[in-house]
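*Asks:* the following block contains a protein sequence and its predicted model.
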Amino acid sequence: MDVGGTWIKGALIDVASGIPAGTVRRLQTPAGGSVDAVADAVDRLITELEAGSPGAAGRPVGIAIPSIVQHGVARSAANMDAGWIGRDVQSYLQSRLGRPVCVVNDADAAGLAEARYGAGSARKGVVLVLTLGTGIGSALIVDGRLVPNFELGHLEIGGFKAESRTSAVARENEGLDWVEYAGRLQRYLAHVEFLFSPDLIIIGGGISVCSHEYLPRLSLRTPVIPAKLENLAGVVGAALQATAAGKEIIQNT
């Protein structure tokens, strides 16, 4: 499951291939995004998915949420009700859904999926996945293992929070052309490169489909490439975290 501010997406995922074993379904996120209302929607979505695949009943569920997640507890809430903050969401959902549940930050889920099946497949070392959308989501994968809650959208550059100036929405809101936007992205990525020296940077989010407009204008030591899994990455990454295969992530790639 991938819980967003607008939609909740879900699918049965074959974790050997990262491919949905059936239809990808979605429900609108309940207005206000309270924990209880989201749990009800997730429960309905699971029921729909299991109706088409009876053998899936009782299987573990991975749920990506737009929150910092520390040991199952939500520490923030982006476009969701403030009631998420400080809540042991993982324990609550496990009890509510009556099955094993693994809750993960949405950017972390997308990063794991991209590293296992997408643009970072078979790449060892330090892989940084950035999703450029309403804000900037980030995931750091080191030799196949996730460093959780790596919030690089909140770095301060030039007196501004990075995502307020460098996200896809910031580009749209300010009417920046691609040359102007690439300049901002260059400054941000050069700073990130200096701090963390990644071996690969993967750019995801909706803006990744326009990568030909800005990637050729960047000048970094680190290779920068577009993501491949697009909007399915969060669902796939959540499934990985919910299975034994997810614990070892890309160790056997």
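*Replies:* Ah, there it is.
*Asks:* every contact and neighbour count from this point should use C-alpha atoms.
*Replies:* Fine.
*Asks:* so residue 133 makes contact with residue 207?
*Replies:* Yes. Assessed by Cα atoms under 8 Å, residue 133 is found in contact with residue 207 at 7.1 Å.
*Asks:* give me the common contacts of those two.
*Replies:* Shared contacts of residue 133 and residue 207, defined by Cα atoms under 8 Å, 6 or more residues apart in numbering, comprise residue 168.
*Asks:* next up, the contacts around the most centrally placed residue in the chain.
*Replies:* Nearest to the geometric centre of the chain sits residue 107, at 2.5 Å (Cα atoms, centre = their mean). Residue 107 makes contact with 66, 130-131, 137-139, 234, according to Cα under 8 Å, 6+ apart.
*Asks:* hmm, 10 Å instead?
*Replies:* Counting by Cα atoms under 10 Å, 6 or more residues apart in numbering, residue 107 touches 64-68, 113, 129-131, 136-140, 148-151, 204-205, 233-234, 237.
*Asks:* let's bring in a second model and compare:
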Amino acid sequence: MTILGIDIGGSGVKGAPVDTVRGELLGERFRVPTPQPADVESVVDAVAEVAATFEGFDSVGVTFPGVVVDGVTRTAANVHKSWIDAPAAQLFTDRLGKPVTVLNDADAAGAAEVAFGAGRDESGLIMMVTLGTGIGTALFLDGVLLPNTELGHLELDGKDAELIASDRVREAEDLSWEKFAHRVSKYLRHVEMLLSPRLFIIGGGVSKKADKYFPLLEIRTPVVAATLLNNAGIIGAAVSAEQATTGRGGQHPGSIPVDASRPGTPGAAEAHSVNAGEAR
């Protein structure tokens, strides 16, 4: 079975076929710019353009920058409001002619990191934080995903946290690495106070520049950079799609538990430990 993973980001829609056992891309990924405005019709067209560059895939996993419940997109913080309550999984399935699973983008990236990357072999409460157009988050307890946390929207200094500490804000305000590290530290300390995670995994495009600001972070919890970089969402989406299509949810160590009777939906399933072997 060939699985295609597609990651919808704030600036680009990118995809590639994925080896879901090894957690690796099977070919060079293809990317198109995210449409502006990123309304339902335009984004579906962009996803179809990415998918059309690949042949022979059996199912597709698609990430979405918002809450996804039963294949329906419930929020749309960084895309057009037409996505609120849109039947995303059905829309993509109808357009691509293949089964499509849709899940939150940070959840997908986090699942890939827990199974194949920086969170491998880690137990307890692990938090993935993607610093990109916004702030995405994913929580894992002993390798099992707690979906749709959206903790990038916590209030910080009277504002939505992603309006203070995202990579988009760093670029827009031309922040020094020192100032950016101060803001990220403030956000992580707030989450630390609320949840006491054992590990933060920092993803998103800015994770490639971890050496610039990680040494400046002031936080008690260990912080590591995501190792799968911008491929994490693609890989996590493909793994989720395979589980939904085959009914093998939870069989990959560190995988996203999926209720196979409801494609497009991360569900609650039996916990599995993380021992398997490229962020928004």
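*Replies:* Nice, I can see it. If you're wondering where the values come from, they're calculated on a predicted model, not measured in any experiment.
*Asks:* helix or strand for the residue nearest to the centre of structure 1, which one?
*Replies:* helix 106-117 (DSSP states H and E).
*Asks:* superposed on structure 2, what's the mean shift for that helix?
*Replies:* Superposed on structure 2, helix 106-117 of structure 1 shows a mean distance to its aligned partners of 1.1 Å (mean Cα distance after the TM-score superposition for structure 1).
*Asks:* so that helix aligns onto which residues of structure 2?
*Replies:* Aligned using TM-score structural alignment, helix 106-117 of structure 1 spans residues 105-116 in structure 2.
*Asks:* find the nearest non-adjacent residue to residue 110 of structure 2, please.
*Replies:* Sequence neighbours aside, residue 128 is the residue nearest to residue 110 of structure 2 in space, at 5.4 Å (criterion: Cα to Cα, 6 or more residues apart in numbering).
*Asks:* surely that neighbour meets residue 226?
*Replies:* Yes. Residue 128 of structure 2 lies in contact with residue 226 (Cα atoms under 10 Å); the separation is 8.4 Å.
*Asks:* residue 143 of structure 2 against residue 107, yeah?
*Replies:* No. Using Cα under 10 Å, residue 143 of structure 2 is not in contact with residue 107, being 12.0 Å away.
*Asks:* and the spatially closest residue to residue 141 of structure 2 that is not a sequence neighbour, how far is that from residue 33 of structure 2?
*Replies:* Using Cα to Cα, 6+ apart and skipping residues adjacent in sequence, the residue nearest residue 141 of structure 2 is residue 125, 4.6 Å away. Per Cα to Cα, to the nearest Å, residue 125 of structure 2 is found 34 Å from residue 33 of structure 2.
*Asks:* just the helices from the stretch 1-150 of structure 1, written as ranges.
*Replies:* Ranges of helices in the stretch 1-150 of structure 1, per DSSP state H, counting those that start in this stretch, are 35-51, 89-97, 106-117.
*Asks:* which one of these lies nearest to residue 252 of structure 1?
*Replies:* Nearest of the helices of the stretch 1-150 of structure 1 to residue 252 of structure 1, taken as Cα to Cα: helix 106-117 at 9.8 Å.
*Asks:* pick out whichever of residue 125 and residue 33 of structure 2 has more residues nearby.
*Replies:* residue 125 (18 against 14; other Cα atoms under 10 Å).
*Asks:* count of residues packed around residue 275 of structure 2?
*Replies:* For residue 275 of structure 2, using other Cα under 10 Å, the count is 16.
*Asks:* in a helix, it, correct?
*Replies:* No. Using DSSP: H, G, I helix; E, B strand; the rest coil, the secondary structure at residue 275 of structure 2 is coil, not a helix.
*Asks:* re the thing from before, quickly compare the helices of the stretch 1-150 of structure 1 and say which is most buried.
*Replies:* Highest mean neighbour count of the helices of the stretch 1-150 of structure 1: helix 106-117, a mean of 30 (counted as mean count of other Cα atoms under 10 Å).
*Asks:* how far does it sit from its chain's centre?
*Replies:* Centroid displacement of helix 106-117 of structure 1 relative to its chain, using Cα atoms, centre = their mean, to the nearest Å, is 6 Å.
*Asks:* next one: stretch 239-257 of structure 2
*Replies:* Worked out by Cα atoms, centre = their mean, stretch 239-257 of structure 2 lies 16 Å from the chain centre.
*Asks:* please enumerate the helices of the stretch 151-280 of structure 2.
*Replies:* Under DSSP H, counting those that start in this stretch, the stretch 151-280 of structure 2 gives helices at 162-165, 167-172, 177-195, 210-213, 232-246.
*Asks:* against residue 60 of structure 2, how distant is residue 88 of structure 2?
*Replies:* From residue 88 of structure 2 to residue 60 of structure 2 the distance is 13 Å (Cα to Cα).
*Asks:* intersection of neighbour lists for those two?
*Replies:* 100-102.
*Asks:* and those residues, which is closest to residue 211 of structure 2?
*Replies:* Distances from residue 211 of structure 2 to these, taken by Cα to Cα, are shortest for residue 102, at 33.0 Å.
*Asks:* okay, now that closest one: neighbour count?
*Replies:* 32.
*Asks:* you'd agree it is up against residue 86?
*Replies:* No. The pair residue 102 of structure 2 and residue 86 does not pass the contact test of Cα under 10 Å, sitting 11.6 Å apart.
*Asks:* residues shared between the contacts of the two?
*Replies:* What both residue 102 of structure 2 and residue 86 touch, as defined by Cα under 10 Å, 6+ apart, is the set 68, 71-73.
*Asks:* pull out the buried residues from the residues you listed.
*Replies:* 68, 71-73 (16 or more other Cα atoms under 10 Å).
*Asks:* so which of these belong to strands?
*Replies:* Taking DSSP state E as the definition of strands, those contribute 68, 72-73.
*Asks:* how about the buried ones among the shared contacts of residue 102 and residue 86 of structure 2 in CSV, adding distance to residue 7 of structure 2?
*Replies:* Listed next are these as CSV, based on distance: Cα to Cα, whole Å:
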residue, distance to residue 7 of structure 2
68, 14
71, 15
72, 16
73, 15
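*Asks:* between these, which is nearest residue 218 of structure 2?
*Replies:* residue 68 (32.8 Å).
*Asks:* and that closest one, what does it touch?
*Replies:* 74-76, 84-89, 102-105, 147-148, 264-266.
*Asks:* Produce a ChimeraX select command limited to the buried residues of those.
*Replies:* Buried residues among those (16+ other Cα under 10 Å), as a ChimeraX selection:
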select :74,75,76,84,85,86,87,88,89,102,103,104,105,147,148,264,265,266
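*Asks:* strands - which of the contacts of residue 68 of structure 2 land there?
*Replies:* Per DSSP E, those map to strands at 102-104.
*Asks:* distance to residue 53 of structure 2 for the residues you listed - can I get that in JSON lines?
*Replies:* What follows is these, written out as JSON lines (distance: Cα to Cα, whole Å):
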{"residue": "102", "distance to residue 53 of structure 2": "20"}
{"residue": "103", "distance to residue 53 of structure 2": "22"}
{"residue": "104", "distance to residue 53 of structure 2": "23"}
